[in-house]
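Asker: heads up, no residue letters with this:
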């Protein structure tokens, strides 16, 4: 406490000194003649700075020293820091924002997408098959052909791929291709036979083996049914995973991400992240969540590992309650409109309750994937039971900030339960602009009133941490910002049932990607805004996202990314 008071007092004194300096006229001549040289590490001048600090919302200059912001104000006040060995960068009016925080992603998946067979952005089944064949022909020694990123909703064929499709291009080696959302995969006949999957194979809890009209497997495995095949695929080595994590972070800082909340991890991956951090090769911050199972139990038993520099922390557990909308795995109260199913629920509230109660007692955050309205309701049921069973006197911390990830379709009464239980809806705007092309087929128009309710949640007082769910989606903060404010696809298309009234303002979209993301990780006192004394994360764009027309957002570029006071990307 005393240390915090001293730090606050020092910060206030520095702020007062800078304010007095600006108040004296702030002219170049006055500053140059009277100011004492206090060289910063980096000084940014002539910028359009959006601080996301309500008390000082805009600025034109920033000084950074020892990984923190030591000055935020006008150009005149920054001159005392632009001396000695300071790296002074003239931004020439470019726009500056707090570093963007990815509130829900999968970092090793992002990296493996970069280094392996990447099927994202493919626009037809025929194009995907050609890409797989080209990759297989170029890698004749690989025992398995493994890829990720395909998504049939944009294909003219309008159907899932089948094992027969894959057999035509790779008949002699097993093939395993995961849909972009990670909730379904397609295999060829070689892989199917290796896994001993037949038309009589039992569907696992929370999964489904799709069959054709003759009762034979199509090759499509939904959610937990993928477990039939995954153990057969040669596991990546630790070196492979480490290389993927590094590649993922290096890719992200080029886009403006400075923080990443990793939704589902393991202690092995966390230790590899620690190695990268020690080697100076972890390009951005990671807030890690252990996956449900042994890793989660160990976190509850051992307690959180909180980095005082907020670079690599683990204090969260990720649970997956249902599947995805596209593969009809999301769990709904009423059946799908285009198939006789209500989706797939992986657990009951009672099954996850012991872990939730243990997490409350250990001070561990919980985040749970829930997409369908039934899944969201049951997660809220489980959270409420845990809160009732573990009174505040038995909790390690009272400010728990439990989350529901995606919260894509929520009944009106359950929106109010989010607010009453103080549960954070962690949402990814790009899901809406992709899903809404087929969501009407899946759910019908009426249920789309309950879908992607950003505006409804905010108006009721919710804080929404925003992200992309990369590599499920592309993982570009420009897309997330655009989707949140436009509620249109990237071609400017909207349709009946897209509910443009649920869009958010640009100021809210910026908060979703900055301070609200920091809040979701208990880091709002150190990150998420450009303020004196906070850790120096920021991104500079060559166009101002806050004022340019919507259709120009995707033509803007991140030209400078700073993480922890270090330049990680400069164009």
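Answerer: Yes, it's here. Predicted model, so just to flag it, every value in this text is computed and none were measured.
Asker: Going by C-alpha atoms from here, please, whenever you check contacts or count neighbours.
Answerer: OK.
Asker: wait, is residue 262 part of a strand?
Answerer: Yes - Residue 262 forms part of a strand when assessed by DSSP: H, G, I helix; E, B strand; the rest coil.
Asker: Which residue, other than its chain neighbours, is closest to it?
Answerer: Excluding the flanking residues, the one nearest residue 262 by C-alpha to C-alpha, 6 or more residues apart in numbering is residue 288, at 4.8 Å.
Asker: how about that neighbour, secondary structure?
Answerer: Here residue 288 is recorded as strand under three-state DSSP.
Asker: got the contact list for it?
Answerer: Neighbouring residues of residue 288 by C-alpha atoms under 8 Å, 6 or more residues apart in numbering: 261, 262, 263, 264, 265, 270, 312, 313, 314, 315, 316.
Asker: one more time with 10 Å
Answerer: Contact partners of residue 288, counting by C-alpha atoms under 10 Å, 6 or more residues apart in numbering, are 106-107, 260-267, 269-270, 273, 305, 312-318, 521.
Asker: SS state for the residue most central in space within the chain?
Answerer: The centroid of the chain falls nearest to residue 104 when counting by C-alpha atoms, centre = their mean (2.5 Å). Following three-state DSSP, we place residue 104 in the strand state.
Asker: do the same with residue 319
Answerer: Residue 319 - assigned by three-state DSSP - is strand.
Asker: And the closest residue to it other than its chain neighbours, which helix or strand is it part of?
Answerer: Sequence neighbours aside, residue 368 is the residue nearest to residue 319 in space, at 4.6 Å (criterion: C-alpha to C-alpha, 6+ apart). Residue 368 belongs to strand 365-370 when assigned by DSSP states H and E.
Asker: roughly how far is that strand from the heart of the chain?
Answerer: Distance of strand 365-370 from the chain centroid (C-alpha atoms, centre = their mean, to the nearest Å) equals 13 Å.
Asker: Show me which residues of that strand are buried.
Answerer: Residues of strand 365-370 classed as buried: 365, 366, 367, 368, 369, 370 (neighbour count, 16 or more other C-alpha atoms under 10 Å).
Asker: Now render those as TSV, adding distance to residue 348.
Answerer: Listed next are the buried residues of strand 365-370 as TSV, based on distance: C-alpha to C-alpha, whole Å:
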residue	distance to residue 348
365	19
366	16
367	16
368	13
369	13
370	12
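Asker: out of these, which one sits closest to residue 141?
Answerer: Ranked by distance to residue 141 (C-alpha to C-alpha), these are led by residue 369 at 37.3 Å.
Asker: okay, now the one to match up with it:
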């Protein structure tokens, strides 16, 4: 990236007068495509000026406001866009996986066990042995390893594995014992502990909420390892061009809140992190958030006064502790403190590819399922209804994981009850994945202002299997982005990493534009969107989803200088090559937080935040798996992008 002084540009700007309404810029970008993402059609400007962490000008180079110290950056033909926004991912969870056994690509049970044994040799004797990323359907045996098989990894030590969806897994006897799960433990609502042929003994495999019970008992990450979990994840997200990350489902681990609080206290994050609390830890996370706000942004400094009238509802009944916290600090869910914002609550209404909850049966049952199988719900209606009753009138968004149309029905029913009681609000409930939706459901989503966040990489990675299990009709209309576009409705794309191995936003866009499955077939050609609309799904629409459209998502004056510089313009390359475009630089509020190998940072650097492929990348506190090494290697060589 070539940086030129303002004086060197004097001849080019001779006779020009700086825009009197705009403050002097610290940096002006020009010399490449600057795609603003403002509007329904592509719009470009010749120059973009930033100062004080914000965009101060967008227009012609001649009109850009400059002073003696203004730097003019020649993009060298590269493309400048708004920084990408993660609309559904698990950055903290991903950071933990960086030090776990990599089970991605395993072909049989023997290979799963072999990789776990390697991990066991690297792991302290008092720590759990954990692996992530296998796919039972793709293993030669077509099943998940059993408890007895996992016992052979390291006798007497807890062993836990989680599949690539994050919804299925297995544990050995020691892990079950550590979690307090016995043969007498009943299946939790929305989950299953597989049993041996006697119908009583724990077989090892677990589904959904049963897995969560065991996963939550893993010993916490502390000290430097806790630092590395969040900084490793943040730096990887930044290397993918993301200036706003997300962890939606914080609380899956019993140490998640402490890890995020540690990051706030130490100011570790180079990019923003939007957090959604797992429903069961909402009150605890809100209490922590209030303590953070009181510590770093005292109410008196912001003229915030506890509204005692909101401590009780209209009937005089005391509100929940969460509602009281929000009443005491109405800004609690609206502001970032040291780059962290508590923005939502997460509910899982159903499961993954083989446990999605449908109104009609699967076309072909997944392994182990018999009879007329339609998947199953994870929570009762009453739980979701109560959440909407508590939070519909707050700024705290309810995010709901759903794959099947029966789960979407449950969500819409809960919203309808809240609207009937409190009226319409600008709540923007998020339908995470929203994989299969009926036309009548889309109409109701429009009515209630609900936004779908489509997991487009699942089409590329599991489209063939969905076509088999769900049937061609449901698979063809999975993640119906083009239907939403034609209806004039916002939609977003997400990677859900680590459910997908990489948090690559360009891979997400590519999948939504092309919908090409592993077999090479196009799954649902009528639901493909244009490259521009694919970019809207991770910029302007993404900002709208998280209620930050006033400050993020487009290159417009007054918004944050959250930027990404790409090697090529996604609108000017073959659509099937979008995922191969390299991120050259990521800029957060005017400061470079990632720059690729051989590139000079365009923005003012902060040595504590910048991740430069030519600079030192702190090593994690434990050995990394092969996938983890490759993942962190993306910070050291842009060419490693998958």
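Answerer: Structure received. Computed from a predicted model, the values in this text were never measured in an experiment.
Asker: Which residues are in contact with the residue nearest to the centre of structure 1?
Answerer: Here residue 104 of structure 1 is in contact with 260-264, 287, 367, 405-406, 426-428, 465-470, 475, 517 (C-alpha under 10 Å, 6+ apart).
Asker: change it to 8 Å
Answerer: Here residue 104 of structure 1 is in contact with 260, 261, 262, 263, 405, 426, 428, 466, 467, 468, 469, 470 (C-alpha under 8 Å, 6+ apart).
Asker: and the aligned partner of the third one in structure 2, how many residues sit next to it?
Answerer: I take that to be residue 262 of structure 1. Counting by TM-score structural alignment, residue 262 of structure 1 lines up with residue 247 in structure 2. By other C-alpha atoms under 10 Å, the residues close to residue 247 of structure 2 number 26.
Asker: any idea how far residue 434 of structure 2 is from residue 247 of structure 2?
Answerer: 18 Å (C-alpha to C-alpha, to the nearest Å).
Asker: go on, residue 402 of structure 2?
Answerer: For residue 402 of structure 2, the distance to residue 434 of structure 2 equals 5 Å [C-alpha to C-alpha].
Asker: which residues are in contact with both of the two?
Answerer: residue 408.
Asker: And the strands in the stretch 101-250 of structure 1?
Answerer: Ranges of strands in the stretch 101-250 of structure 1, per DSSP state E, counting those that start in this stretch, are 117-118, 145-150, 175-179, 184-187, 207-211, 217-223.
Asker: what about stretch 488-508 of structure 1, how long is it end to end?
Answerer: 17 Å.
Asker: before we move on, what about stretch 445-461 of structure 2?
Answerer: Stretch 445-461 of structure 2 has an end-to-end distance of 27 Å (criterion: C-alpha to C-alpha).
Asker: on that earlier part again, using ChimeraX, make a named selection holding only the buried ones among the contacts of residue 288 of structure 1.
Answerer: To isolate the buried subset of the contacts of residue 288 of structure 1 in ChimeraX, counting by 16+ other C-alpha under 10 Å, use the following:
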select :106,107,260,261,262,263,264,265,266,267,269,270,273,312,313,314,315,316,317,318,521
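Asker: The strand holding residue 368 of structure 1 aligns to what range in structure 2?
Answerer: With TM-score structural alignment as the criterion, strand 365-370 of structure 1 aligns to 397-402.
Asker: Average offset of the matching stretch relative to structure 1?
Answerer: Aligned to structure 1 and superposed, stretch 397-402 of structure 2 gives a mean residue distance of 1.4 Å (mean C-alpha distance after the TM-score superposition for structure 1).
Asker: Let me see the residues that make contact with that stretch.
Answerer: Taking C-alpha under 8 Å, 6+ apart as the rule, stretch 397-402 of structure 2 contacts 276, 343-351, 356-357, 388, 391, 408, 411, 427-435.
Asker: For stretch 575-594 of structure 2, which residues meet the burial criterion?
Answerer: Residues of stretch 575-594 of structure 2 classed as buried by neighbour count (16+ other C-alpha under 10 Å): 575, 578-594.
Asker: what would the strands of the stretch 101-250 of structure 1 look like in a markdown table with distance to residue 89 of structure 1 and mean neighbour count?
Answerer: What follows is the strands of the stretch 101-250 of structure 1, written out as a markdown table (distance: least, C-alpha to C-alpha, whole Å; neighbours: other C-alpha atoms under 10 Å):
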| stretch | distance to residue 89 of structure 1 | mean neighbour count |
| --- | --- | --- |
| strand 117-118 | 36 | 20 |
| strand 145-150 | 38 | 22 |
| strand 175-179 | 43 | 24 |
| strand 184-187 | 47 | 26 |
| strand 207-211 | 54 | 21 |
| strand 217-223 | 49 | 25 |
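Asker: right, and those - which one's nearest residue 546 of structure 1?
Answerer: Closest to residue 546 of structure 1 of the strands of the stretch 101-250 of structure 1 is strand 145-150 (C-alpha to C-alpha; 30.7 Å).
Asker: Please tell me how far that closest one is from the chain's geometric centre.
Answerer: Counting by C-alpha atoms, centre = their mean, strand 145-150 of structure 1 comes out at 20 Å from the chain centroid.
Asker: Give me the mean deviation of it from structure 2.
Answerer: Taking mean C-alpha distance after the TM-score superposition for structure 1, the mean distance separating strand 145-150 of structure 1 from the aligned residues in structure 2 is 1.7 Å.
Asker: okay, that strand sits on what stretch of structure 2?
Answerer: Using TM-score structural alignment, strand 145-150 of structure 1 pairs with 129-134 in structure 2.
Asker: quick one on the thing from earlier: which position in structure 2 aligns with the residue nearest to residue 262 of structure 1?
Answerer: By TM-score structural alignment, residue 288 of structure 1 lines up with residue 275.
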